[in-house]
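Participant: Sequence first, predicted model second:
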Amino acid sequence: MYKHILIATDGSELATKGLDQGLKLAKQLGSKVTVITVTDMWASGALAVAGPTSIAEYDAAMHAAVKDILEEAARFASETGVQCETRHIANRYPADAIVEVSQEMDVDLIVMASHGRRGFRKMLLGSQTTEVLTSSTVPVLVVR
């Protein structure tokens, strides 16, 4: 039924529940999984006031957070016994990136949480889930 599942996560507690549900489903179905995390673009106004040091600090912190998120996802997949690939999509709007990656990778199902964090670690928002639901050509499993 679902041979390739795309799971979107931002590392939040809620997104981790989505990851867990997606991995359990993949295990039961014998599906492979691609886990992605998407980091949004800097707002142009923020770039205007941020100096090179601020941008470099932000980038370093973001890369460290992304590394942690994807390593944890890979560890969960390994513990579950699911084949998993991880990807970071940088400087994109999350909904757009999720839908595009699902099409590029020919996935059968997208799994994501109903909303994620805001602020510094903003990667997926509830409105992003709605956008994915309305623009995806494949089924979307939303975990609340």
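Facilitator: Perfect, I can see it now.
Participant: alpha carbons only for contacts and neighbour counts from here, please
Facilitator: OK.
Participant: pretty sure residue 9 is touching residue 35, no?
Facilitator: Yes - between residue 9 and residue 35 there is a contact at 7.2 Å, judged by C-alpha atoms under 8 Å.
Participant: Alongside the first one, take a look at this:
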Amino acid sequence: MKVLVCTDGSELSEKAIEAAIGVAQPLKAELIGMTAVKGEEPQDGLAGESAGVQKRLSVIYDAAKAVQLPCRVMAVHGEAPWQCIIQLAKKEDVDYVVMASRGMGSIGSLFIGSETQKTLAQIDRPVLVVR
């Protein structure tokens, strides 16, 4: 089993990471952490990512490591976060996706974010949306 968790570095994304670990642990699932990055992938992989991207991914990795949960993290490059999420979910054949209801771009919104809406409308597997 595999659980995909998405982060944009927001406080709500950190809650999604906690929820993803809560889903993955009893299932003995592997946690796959991702962040979406607009543009092309650097030639030297994760080492070539910005400090912000590396920090977002390390939050996931460190949280999983603290509870001895198998975890891989990656930055997925593309045009839009929802496309990156769907692309990775299919590529890794994940069983569940966990994501925040809104990201950093929806300051003060009480409604679901547009990237979350697009993901929910297009993805073909269960999604846990964390508020």
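Facilitator: Received the coordinates, thanks. No experiment lies behind these values; they were computed from the predicted model shown.
Participant: And the TM-score between them?
Facilitator: TM-score for the superposed pair, counting by TM-score structural alignment, normalised by the length of the second structure: 0.84. Supporting figures: 118 aligned residues with a C-alpha RMSD of 1.9 Å.
Participant: Looking at residue 9 and residue 35 of the first structure, which is more packed in?
Facilitator: residue 9 (27 against 24; other C-alpha atoms under 10 Å).
Participant: What's the match for the more buried one in the second structure?
Facilitator: Alignment note: residue 9 of the first structure maps to residue 7 in the second structure; criterion TM-score structural alignment.
Participant: which residues touch its match?
Facilitator: By C-alpha atoms under 8 Å, 6 or more residues apart in numbering, the residues touching residue 7 of the second structure are 13, 14, 16, 17, 33, 34, 35, 36, 56, 57, 99, 100.
Participant: any idea how far residue 118 of the second structure is from it?
Facilitator: Going from residue 7 of the second structure to residue 118 of the second structure by C-alpha to C-alpha, to the nearest Å gives 16 Å.
Participant: Break down the first structure into its helices, ranges please.
Facilitator: 13-29, 44-49, 52-80, 94-104, 126-135 (DSSP state H).
Participant: Using a markdown table, please lay out those together with distance to residue 88 of the first structure and mean neighbour count.
Facilitator: Formatted as a markdown table, those follow (distance: least, C-alpha to C-alpha, whole Å; neighbours: other C-alpha atoms under 10 Å):
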| stretch | distance to residue 88 of the first structure | mean neighbour count |
| --- | --- | --- |
| helix 13-29 | 15 | 20 |
| helix 44-49 | 22 | 9 |
| helix 52-80 | 7 | 15 |
| helix 94-104 | 10 | 19 |
| helix 126-135 | 17 | 17 |
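Participant: right, so of the ones you listed, which gets closest to residue 119 of the first structure?
Facilitator: Of all those, helix 52-80 sits nearest to residue 119 of the first structure, with 12.0 Å by C-alpha to C-alpha.
Participant: Quick one: work out the angle between the closest one and helix 13-29.
Facilitator: Per axes from the mean of the first three to the mean of the last three C-alpha atoms, to 10 degrees, the angle that helix 52-80 of the first structure makes with helix 13-29 is 30 degrees.
Participant: end-to-end on stretch 68-87 of the second structure?
Facilitator: 27 Å.
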